[in-house]
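Asker: this is a predicted model, with the sequence first.
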Amino acid sequence: MKEIYQVKTRSIALSENQVVGKKYRITILTDCLIRFEYNEQGEFEDRATQTVFYRDFPKVEYRVVEKEEGLEIHTANLHVIYNEKEFTSYGLKIQVKGNLSAYHSVWRYGEGVHDLGGTARTLDMVDGETSLERGIVSYFGYSVLDDSHSQILLDNGWIEPAKKDRKDFYFFGYGRDYKRALKDFYSLCGRTPMLPRYALGNWWSRYYKYTEQSYMALMERFDKENLPFSVAVIDMDWHLVDIDPKYGSGWTGYTWNKELFPEPKRFLQRLHERGMKVT
């Protein structure tokens, strides 16, 4: 894969921040953010995923208390109690310090998390309220990011599926310090890129069977009417849509319809020469 499309990651955490057993690894990333891994073969993942890019956080002050029934980990803001076995609700418990609540500040593995919500995948066909994906901040002071099934990023930029038998999640225990929770989320997963200026301009999009000639004629008409557009959406029919079902749905594809656009490179160049981006 070309370098321009590859994500630059820093996925290996400091060994000083890790508590490792035969089948588990706990990585203290901050005093409020901890990664938990479990695998029966004792194999842990140091590569980045499509969700988590950066684990190279600075050294964290914490202490480990070993007991007959397991171990406890204390940071400035979290108290972990773990029996060193496969993660269960009775074997792994995490408390957010600070007396947020006598009950709700304690999370047990597998319990649902009542966070304040994240983003909506799409607003297609939405008319009114819609469900949100999981978020990072919670009234109860904690949230969980499950990374067990995310695709693994390879050094060459490609991906591979995660191993099915691994458990890998991040516990965010920031109390009501929502700004810091989001800041460390960005440090872990990467900052949201700023939109380029052209994305905030006018986009022309219509589900219509254009040809190169008719599309360029329309762009000329826009110029004459002093209608500024920064993005040209070619929509559907630039590619073949009437295809054999064994190749998938005609709603997507990469094969240009040469009857409508006989010279795709020329067509795209003409749009670029007008200062337009194309999608």
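Answerer: Yep, it's here. Just so you know, these numbers come straight off a predicted model, no measurement behind them.
Asker: please make it C-alpha for all contacts and neighbour counts, starting now.
Answerer: OK.
Asker: ok, the one residue sitting closest to the centre of the chain to residue 69 distance?
Answerer: When CA atoms, centre = their mean is applied to the chain, the residue found nearest the centroid is residue 51 (4.0 Å). Residue 51 is 34 Å from residue 69, where distance means CA to CA, to the nearest Å.
Asker: and here is the other one:
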Amino acid sequence: MLIIRLSTLALLSCMHSRASASSAMSTAAADPAAIVQAGSARFTVLTDDVIRMEDGRWTDEPTFAFINRKLDVPRYHVERNGSTVTITTKALKLEYDQGTKTAFSPSNLRVTMGDVVWTPKPEGVGDANKGNLLGTVRTLDGVDGWLDLDCANQDRYDLHCTYGLLSTQGYTVVDDTNRPRFTAPPEHMQAMGIGWYERPQVDEASDEECAAVKVEERRGCGEDSIVPLDCLGRGCCYDEDPESGPSCWYVPTRSHATRDWYFIGHGSPDGIDYKGTLKAMSKMMGKIPLLPRYAYGGGDSRY
């Protein structure tokens, strides 16, 4: 009975992996009509409330979080005035100054939704996690008692704390930079049609490269709460207790110095619309698959 059950789980997992990978590879790239390029930056208008913001190296591959960007293109307007590019949808307005030498920063990027204004900070997505309804951690191993899910207060790096998609301030910003992505499987596995994913590989920055970046020129590489493992895995520099500036920063001369953010608004005519946001995000992130109850065995089956 156990062998049959495990075989069923393996088969269902394989079938889901194959279907997900095939679907993700074909729908990962957005409709060209939804894309606005501005110098080294690229913006993709996914919905009235959701805009993807890339700077540096762009990618159309599906990632662990975002597998579908080929959505119906919403109505939006683009205005170019000198070096400033303004994108306006029914729900928000994004302003970007492509004439600045730095990547996304408070001086060149701003998103406005009604009375709410968001700008990034040098160390990352800024106040985007303020009011967040919180997410989850990778494991509860070693946890004894109460656990703080506010990642800014979580000092256990091995938990890989992650913020949620919803916030009481009406928006969140998801950092998808250098996240694991789906790619074509190795040649010997292509016939099986099994999905394949990998984390973009970059060489760790040397001590000399990190020391060469002046404190005032440090540009954040990830969220404020990024853990050392993720920071170094992006080829960035890390200082657990910096005197000033971000704790994780880019080496500007490296080609991976990039950002891939998603501004996710929760707006609606009647105020914050959490259900509408989750419905919209499920189109981009996919629905969470659930195995049929019989696959879990007699103890969990109605049969």
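Answerer: Good, I have the coordinates. Keep in mind it's a predicted model, so treat the numbers as computed, not measured.
Asker: pull the contacting residues for the nearest residue to residue 37 of the first structure once chain neighbours are set aside.
Answerer: Nearest residue to residue 37 of the first structure in three dimensions, chain neighbours excluded: residue 168, at 4.5 Å (CA to CA, 6 or more residues apart in numbering). Residues counted as contacts of residue 168 of the first structure (CA atoms under 8 Å, 6 or more residues apart in numbering) are 35, 36, 37, 38, 146, 147, 148.
Asker: alignment lookup: residue 37 of the second structure to the first structure.
Answerer: Counting by TM-score structural alignment, residue 37 of the second structure lines up with residue 20 in the first structure.
Asker: roughly how far does its match sit from residue 230 of the first structure?
Answerer: Counting by CA to CA, the gap from residue 20 of the first structure to residue 230 of the first structure is 53 Å.
Asker: which of these two has more residues huddled nearby?
Answerer: residue 230 (20 against 15; other CA atoms under 10 Å).
Asker: residue 11 of the first structure contacts residue 51, doesn't it?
Answerer: No - Residue 11 of the first structure is beyond contact range of residue 51, at 11.2 Å (criterion: CA atoms under 8 Å).
Asker: burial check on residue 128 of the first structure, number of neighbours?
Answerer: Residue 128 of the first structure has 5 neighbouring residues, counting by other CA under 10 Å.
Asker: try residue 141 of the second structure
Answerer: Close neighbours of residue 141 of the second structure, defined as other CA under 10 Å, add up to 8.
Asker: tell me the counterpart of the residue nearest to the centre of the first structure in the second structure.
Answerer: For residue 51 of the first structure, the aligned position in the second structure is occupied by residue 65, per TM-score structural alignment.
Asker: you'd agree its match is up against residue 288?
Answerer: No - in this structure, residue 65 of the second structure is not within contact of residue 288 by CA under 8 Å, at 11.2 Å.
Asker: helix, strand or coil for the residue mapped onto residue 280 of the second structure from the first structure?
Answerer: In the first structure, the residue matched to residue 280 of the second structure (TM-score structural alignment) is residue 184. The local conformation at residue 184 of the first structure, judged by DSSP: H, G, I helix; E, B strand; the rest coil, is helix.
Asker: ok, residue 184 of the first structure to residue 214 of the first structure distance?
Answerer: Taking CA to CA, one finds residue 184 of the first structure at 50 Å from residue 214 of the first structure.
Asker: got the contact list for the residue mapped onto residue 174 of the first structure from the second structure?
Answerer: Matched across to the second structure, residue 174 of the first structure falls on residue 266, judged by TM-score structural alignment. Residue 266 of the second structure is in contact with 49, 166, 170, 171, 272, 273, 274, 276, 277, counting by CA under 8 Å, 6+ apart.
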